[in-house]
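Peer 1: I need the structure of the sequence given here:
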Amino acid sequence: MHKNKEKYYEKENKYHYEKKSHNNLFKIKINTIIGILRKLFKHTVQKNLFLLTASHIRKRSFRNKFLKHQ
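Peer 2: Okay, here's the model as predicted:
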């Protein structure tokens, strides 16, 4: 009985460990996907913000020059 019990627990632990490692892999995959998406999103947002601010500055400087010449 005692030996069989040990074997049973060994099997249970192995199963539990395999399940846990599978879950961890799954979590890692999800986190990497989220990380990649976040990086892409951040990059595009920064680029757009930069373009917006650049165009805004350009317009303002053009307006200032135009007003000075009037």
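Peer 1: only C-alpha atoms from now on, for both contacts and neighbour counts.
Peer 2: Fine.
Peer 1: show me the helices in this protein, by range?
Peer 2: With helices called from DSSP state H, the chain shows them at 2-69.
Peer 1: one more to line up against the first:
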Amino acid sequence: MNGSSFHQPAPATAVFEALMGQRIPGGCEDCDAYQTVEVTAPGIYSLQVHHDATCPTYMAIVAARHGGGR
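Peer 2: Predicted coordinates:
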């Protein structure tokens, strides 16, 4: 036995790996956003939303992070 059966990626991992480098449409109702899958640590994935620069939701998030809030 060569051990290959012990090294199969989990089904979710295979899906995330297939999405790496892809622009997934959507992610915000207020702009023409897209999403990407990023690896934050081995086996840990995050979905990043990329908003338009003029997006009101994005501007509110930035303002809140810098103490401006709504």
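Peer 1: kindly provide the TM-score of these chains.
Peer 2: Here the superposed chains carry a TM-score of 0.26, computed using TM-score structural alignment, normalised by the length of the first structure; 34 aligned residues with a CA RMSD of 3.6 Å.
Peer 1: quick one, helices of the second structure?
Peer 2: Using DSSP H, helices in the second structure cover 11-19, 56-65.
Peer 1: how far away is Tyr9 of the first structure from Lys19 of the first structure?
Peer 2: Distance, Tyr9 of the first structure to Lys19 of the first structure, using CA to CA, to the nearest Å: 15 Å.
Peer 1: closest to Thr40 of the second structure out of the helices of the second structure?
Peer 2: Ranking those by proximity to Thr40 of the second structure (CA to CA) places helix 11-19 first, at 12.2 Å.
Peer 1: for the closest one, packing partners?
Peer 2: strand 34-41 (3 or more CA pairs under 8 Å, 6 or more residues apart in numbering; DSSP states H and E).
Peer 1: can the helices of the second structure go into TSV with extra columns for mean neighbour count?
Peer 2: Below are the helices of the second structure laid out as TSV (neighbours: other CA atoms under 10 Å):
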stretch	mean neighbour count
helix 11-19	12
helix 56-65	14
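Peer 1: the ones you listed: which one's closest to Tyr45 of the second structure?
Peer 2: Closest among the helices of the second structure, once you apply CA to CA, is helix 11-19, at 7.4 Å.
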